[in-house]
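Dropping the sequence and predicted coords here.
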Amino acid sequence: MNKAFTKESDGDEDDDAPAASPIPVGSKNYITTGGYARLRAELLQLIDEERPRVVEVVHWAALNGDRSENGDYLYGKKRLREIDRRIRFLTKRLEIAEVVDPGVHAGSDQVFFGATVTYVDDLGDERTITILGIDEVDTSQQQVSWISPVARALLKAREGDEVSLQTPAGPRQLEVLAVRYPLPSA
């Protein structure tokens, strides 16, 4: 195809779009009640507070004349695109979200979505992780997505079970030491 008919990016459309974690085909977008509430609060904050504030700044900047060298106008328009992109992303993800209360498994020793699992690997390293939805994971808090390899290996295992985890360095054995759940939502 001739290069004249290919679209070139102007550098600010989708280059900095957040990469959405893919949901496996045929799977649901599981999310905890707390995760759903956080995403919904972020969406409402963007719609009700941040977007109107930025629109006001852009409107003010547009009234000042020359838009080509107006930093407030240029930055504001870019920020509006970012906000609108995030609003679309959050709206789509919340529409397809399957809210799960992990508290229904409180007292169980089997690993399901929402569990906090303590395990030890075959090298003696002990770790504690919480298995959450794709859109609510914070790896700095030892949270992993339910589609991650370690979560898939641990799901449905019970305390005392050993499971195999395939890693690039070869298979590893994990022993489940403890399984905890939050209290059920009211």
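Structure received.

rest of the way, CA atoms for contacts and neighbours
Will do.

Surely Ile131 is within a helix?
No. Going by DSSP: H, G, I helix; E, B strand; the rest coil, the assignment for Ile131 is strand, not a helix.

just checking, it touches Val150?
No. At 9.3 Å, Ile131 does not count as touching Val150 under the criterion of CA atoms under 8 Å.

out of those two, which sits in the more crowded spot?
Ile131 (27 against 19; other CA atoms under 10 Å).

how close does the more buried one get to Val120?
16 Å (CA to CA, to the nearest Å).

what about the closest residue to Gln143 other than its chain neighbours, how many residues close to it?
Leaving aside its sequence neighbours, Gln143 sits nearest to Thr130 (CA to CA, 6 or more residues apart in numbering; 4.7 Å). For Thr130, the neighbour count with other CA under 10 Å is 24.

before we go on, here's another structure to hold up against the first:
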Amino acid sequence: MKKLCFATNNKHKLAEVSQMLQGKYELLSLQDIGCTVELPEEQDTLEGNSHQKAAYVWQHFNVSCFADDTGLEVEALNGEPGVYSARYAGPQRSDSDNINKLLESLKGQPNRKARFRTSITLILDGQEHQFEGTVTGSITEGWHGDRGFGYDPVFMPDGYTQTFAQMSAEEKNKISHRGRAIEQLVSFLKAL
């Protein structure tokens, strides 16, 4: 079984992706490869951040890896919070603070269209590949559900009557931005 590092310390993302890979690859975390530093995310695009994180792992640990960066892009807020989604309400990276700030920013706003976008950079034996997944939807007026993480309690995908936080992990993974990007990654890896 081929080893592949997912360059993240986010246990929720790791669990989600492990479930999607379903034993096809041995998925290693940053902790598994001995990486204890906070990976740099200094770029102003999702693609730039995913590349920077994957390149760091490849250069410092010589392990094939992939990194992702995800952003929630809200139409009425000109694409905010976007690349700053995790730190929208400040450096403490609090999901509840971020959601509260988002709901406050959209108070009285009739246009609640939004999309989640995930950019993945894979560095496999030194070769770089990019994948992207998106899902469109809208921001609800309040919190709904207690599953998932991040903005899941306020994001309702188009065509559904539940937020991501009300769906099972299996339901969410079938339609989520990360799920779509990971599907592309897995298809690519299987075709090798």
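Good, I have the coordinates. Worth saying up front: this structure is predicted, and the values here are computed from it rather than measured.

care to give me the TM-score?
Here the TM-score for the pair of chains, by TM-score structural alignment, normalised by the length of the first structure, is 0.27; 78 aligned residues with a CA RMSD of 4.9 Å.

Now for the first structure: which helix has the highest residue count?
Counting by DSSP state H, the longest helix found in the first structure is helix 71-95.

Please name every helix or strand in contact with the helix or strand just after that one.
Toward the C-terminal end, the helix or strand that comes next after helix 71-95 of the first structure (DSSP states H and E) is strand 97-100. On a contact count with 3 or more CA pairs under 8 Å, 6 or more residues apart in numbering; DSSP states H and E, strand 97-100 of the first structure meets strand 29-32, helix 33-45.

Tell me which of those sits most buried.
strand 29-32 (a mean of 23; mean count of other CA atoms under 10 Å).

so what secondary structure elements neighbour that strand?
The helices and strands touching strand 29-32 of the first structure, judged by 3+ CA pairs under 8 Å, 6+ apart, are strand 97-100, strand 126-132.

let's see 7 Å
When contacts are defined as 3 or more CA pairs under 7 Å, 6 or more residues apart in numbering; DSSP states H and E, strand 29-32 of the first structure sits against strand 97-100.

The helix or strand following the strand it packs on versus strand 126-132: what angle between them?
Per DSSP H and E, strand 97-100 of the first structure leads on to strand 116-121 as the next helix or strand towards the C-terminus. Using axes from the mean of the first three to the mean of the last three CA atoms, to 10 degrees, the direction of strand 116-121 of the first structure lies 140 degrees away from that of strand 126-132.

Which strands and helices lie in contact with strand 116-121 of the first structure?
strand 126-132, strand 170-180.

I'd like those strands laid out as TSV, including distance to Ser145 of the first structure.
What follows is those, written out as TSV (distance: least, CA to CA, whole Å):
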stretch	distance to Ser145 of the first structure
strand 126-132	5
strand 170-180	16
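
Just say which of those strands is most tucked in.
strand 126-132 (a mean of 20).

List the buried residues of the longest helix of the first structure.
72-74, 76-77, 79-83, 85-87, 89-90, 93-94 (16 or more other CA atoms under 10 Å).

Now Val144 of the first structure: closest residue in space, sequence neighbours ignored.
Ile131 (5.1 Å).

Quick check, that neighbour in contact with Gln143.
Yes. Contact criterion CA atoms under 7 Å: Ile131 of the first structure and Gln143 qualify, at 6.0 Å.

Next, the angle from the longest helix of the first structure to helix 33-45.
Using the same axes, to 10 degrees, helix 71-95 of the first structure lies at 150 degrees relative to helix 33-45.

Provide a list of residues in contact with Thr136 of the second structure.
Contact analysis of Thr136 of the second structure by CA atoms under 7 Å, 6 or more residues apart in numbering lists Ala114, Arg115, Phe116, Pro157, Asp158.

if we can go back for a sec, out of the helices and strands packed on strand 97-100 of the first structure, which is closest to Val179 of the first structure?
Each of these has some distance to Val179 of the first structure by CA to CA; the shortest is strand 29-32, at 16.9 Å.

Can you name the next helix or strand after the helix or strand hosting Leu103 of the second structure?
Element membership of Leu103 of the second structure [criterion: DSSP H and E] is helix 95-105. For helix 95-105 of the second structure, the succeeding helix or strand toward the C-terminus, using DSSP H and E, is strand 113-124.

The helix or strand that comes right after that next one: which residues count as buried?
Following strand 113-124 of the second structure in sequence order, the next helix or strand is strand 127-139 (DSSP H and E). By neighbour count with 16+ other CA under 10 Å, strand 127-139 of the second structure contains the buried residues Gln130, Phe131, Glu132, Gly133, Thr134, Val135, Thr136, Gly137, Ser138, Ile139.

Following element in sequence after strand 127-139 of the second structure, please.
According to DSSP H and E, the helix or strand after strand 127-139 of the second structure is strand 155-157.

Show me what that next one is packed against.
strand 127-139.

Kindly recompute the last result at 10 Å.
Other helices and strands packing on strand 155-157 of the second structure, by 3 or more CA pairs under 10 Å, 6 or more residues apart in numbering; DSSP states H and E, are strand 113-124, strand 127-139.
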